[in-house]
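Enquirer: sequence unknown, structure follows:
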């Protein structure tokens, strides 16, 4: 199955394709995301294995790197688990993941192991990263 990623350029008001990683044809589901400002794709195969790829330099095919390889035996999703990378922890050594809209796991990048850190009693959860920043206040005055 082939997948294409399209981007819309606001300046030129046109669509263009984004180069993808050189991943195998065994992926059955692909989802897009943003991980701390970088484009990422979450790929799931028929064995519920999940790979997370990150594009380090936007538009550069060679900058894709496979960050995470997971096998989610306890995933409840059918036919494919839903994994959403949320943010890096511990200076980029760990990755916080939302799984199946139900629980959170931490993936240790070096050890290649996950640890469930939170499973609430809600039937659905949504996670978002909020980063407070300075927003300049613009004031327009009419000069008479």
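Expert: On my side now, so go ahead. Computed from a prediction, not measured in an experiment: that's the story for all the values here.
Enquirer: alpha carbons only for contacts and neighbour counts from here, please
Expert: Will do.
Enquirer: With adjacent residues omitted, what lies nearest to residue 53?
Expert: Spatial nearest neighbour of residue 53, chain neighbours left out: residue 66 (4.3 Å); criterion: C-alpha to C-alpha, 6 or more residues apart in numbering.
Enquirer: And the spatially most central residue of the chain, which helix or strand is it part of?
Expert: Residue closest to the average C-alpha location in the chain (C-alpha atoms, centre = their mean): residue 33, at 3.8 Å. Counting by DSSP states H and E, the secondary-structure element that holds residue 33 is strand 27-35.
Enquirer: Would you mark the buried spots in that strand?
Expert: 27-30, 33, 35 (16 or more other C-alpha atoms under 10 Å).
Enquirer: My guess is the residue nearest to residue 53 contacts residue 51. True?
Expert: Yes - assessed by C-alpha atoms under 8 Å, residue 66 is found in contact with residue 51 at 6.9 Å.
Enquirer: Which residue of those two possesses the greater neighbour count?
Expert: In this comparison of residue 66 against residue 51, neighbours counted by other C-alpha atoms under 10 Å, the higher total goes to residue 51 at 20 against 15.
Enquirer: Which secondary structure state is assigned to the more buried one?
Expert: Under DSSP: H, G, I helix; E, B strand; the rest coil, the three-state class of residue 51 is strand.
Enquirer: okay, how far is it across stretch 52-59, tip to tip?
Expert: End-to-end distance of stretch 52-59 (C-alpha to C-alpha, to the nearest Å): 17 Å.
Enquirer: also this one, for the comparison:
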């Protein structure tokens, strides 16, 4: 199950997955050019990469490409799309933290492996945002609501209750 959390309204909901005939796969998620990316890993056989073109609309899932075991060096445990090329015709992918390569979307094949990579590495896509995760956090570490709660507790104690030690 994939769950989306809306921080603005503090609510969550299920994000419906693409339709599959075969249900025996592991799920991984990512982001590719601002679109939610769904990876269906069929346990060493292949990895299907889907993107959701219109967020929240199940029918907008589009299968971008699929990489089979025979197309990669070594065993296909994981695959992570990182970015599109400038032309948009290729996708940079990470394979098992061992290889970086380009997937050619027109020819539907892995095109170029990038030489000189360290033995093992991890790459991730970074999504920049100007929106603060917690815009109400003050320098004292408390949120505005927490500060108001503290003031309410002080008011509550000062109205009719005495603390006896």
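Expert: Alright, I've got the coordinates. Every value quoted in this text rests on a predicted model; they were computed, and no experiment measured them.
Enquirer: TM-score for these two?
Expert: Between these two chains, after superposing, the TM-score reads 0.77 (TM-score structural alignment, normalised by the length of the first structure); 129 aligned residues with a C-alpha RMSD of 2.3 Å.
Enquirer: ok, back up a step: present the buried residues of strand 27-35 of the first structure as JSON lines; the columns should include distance to residue 133 of the first structure.
Expert: Below are these laid out as JSON lines (distance: C-alpha to C-alpha, whole Å):
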{"residue": "27", "distance to residue 133 of the first structure": "38"}
{"residue": "28", "distance to residue 133 of the first structure": "38"}
{"residue": "29", "distance to residue 133 of the first structure": "35"}
{"residue": "30", "distance to residue 133 of the first structure": "32"}
{"residue": "33", "distance to residue 133 of the first structure": "21"}
{"residue": "35", "distance to residue 133 of the first structure": "18"}
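Enquirer: Residue 99 of the first structure pairs with which position in the second structure?
Expert: Under the alignment (TM-score structural alignment), residue 99 of the first structure pairs with residue 95 in the second structure.
Enquirer: likewise residue 60 of the first structure?
Expert: Aligned partner of residue 60 of the first structure by TM-score structural alignment: residue 57.
Enquirer: Give the burial count for its match, as a bare number.
Expert: Other residues within reach of residue 57 of the second structure by the criterion other C-alpha under 10 Å amount to 12.
Enquirer: With the one 5 residues further on instead?
Expert: A total of 15 residues lie near residue 62 of the second structure under the criterion other C-alpha under 10 Å.
Enquirer: and if you look at residue 46 of the second structure?
Expert: Neighbour number of residue 46 of the second structure under other C-alpha under 10 Å is 20.
Enquirer: Leaving out chain neighbours, which residue sits closest to the residue mapped onto it from the first structure?
Expert: Counting by TM-score structural alignment, residue 46 of the second structure lines up with residue 49 in the first structure. For residue 49 of the first structure, ignoring the flanking residues on the chain, the nearest one in space by C-alpha to C-alpha, 6+ apart is residue 71 at 4.5 Å.
Enquirer: What strand or helix carries the alignment partner in the first structure of residue 111 of the second structure?
Expert: When the structures are aligned by TM-score structural alignment, the residue of the first structure matched to residue 111 of the second structure is residue 115. Applying DSSP H and E as the criterion places residue 115 of the first structure in strand 113-119.
Enquirer: and that strand, which residues are buried?
Expert: Of the residues in strand 113-119 of the first structure, those scored as buried under the neighbour-count criterion (16+ other C-alpha under 10 Å) are residue 114.
Enquirer: likewise stretch 9-18 of the second structure?
Expert: Taking 16+ other C-alpha under 10 Å as the basis for neighbour counts, the residues of stretch 9-18 of the second structure that come out buried are 17-18.
Enquirer: Stretch 90-105 of the second structure now?
Expert: For stretch 90-105 of the second structure, the neighbour count (16+ other C-alpha under 10 Å) marks 90-97, 99-105 as buried.
Enquirer: contact partners of that stretch?
Expert: Contacts of stretch 90-105 of the second structure with the rest of the structure, by C-alpha atoms under 8 Å, 6 or more residues apart in numbering, involve 64-65, 72, 76-85, 89, 109-114, 117-123.
Enquirer: Thanks a lot, see you next time.
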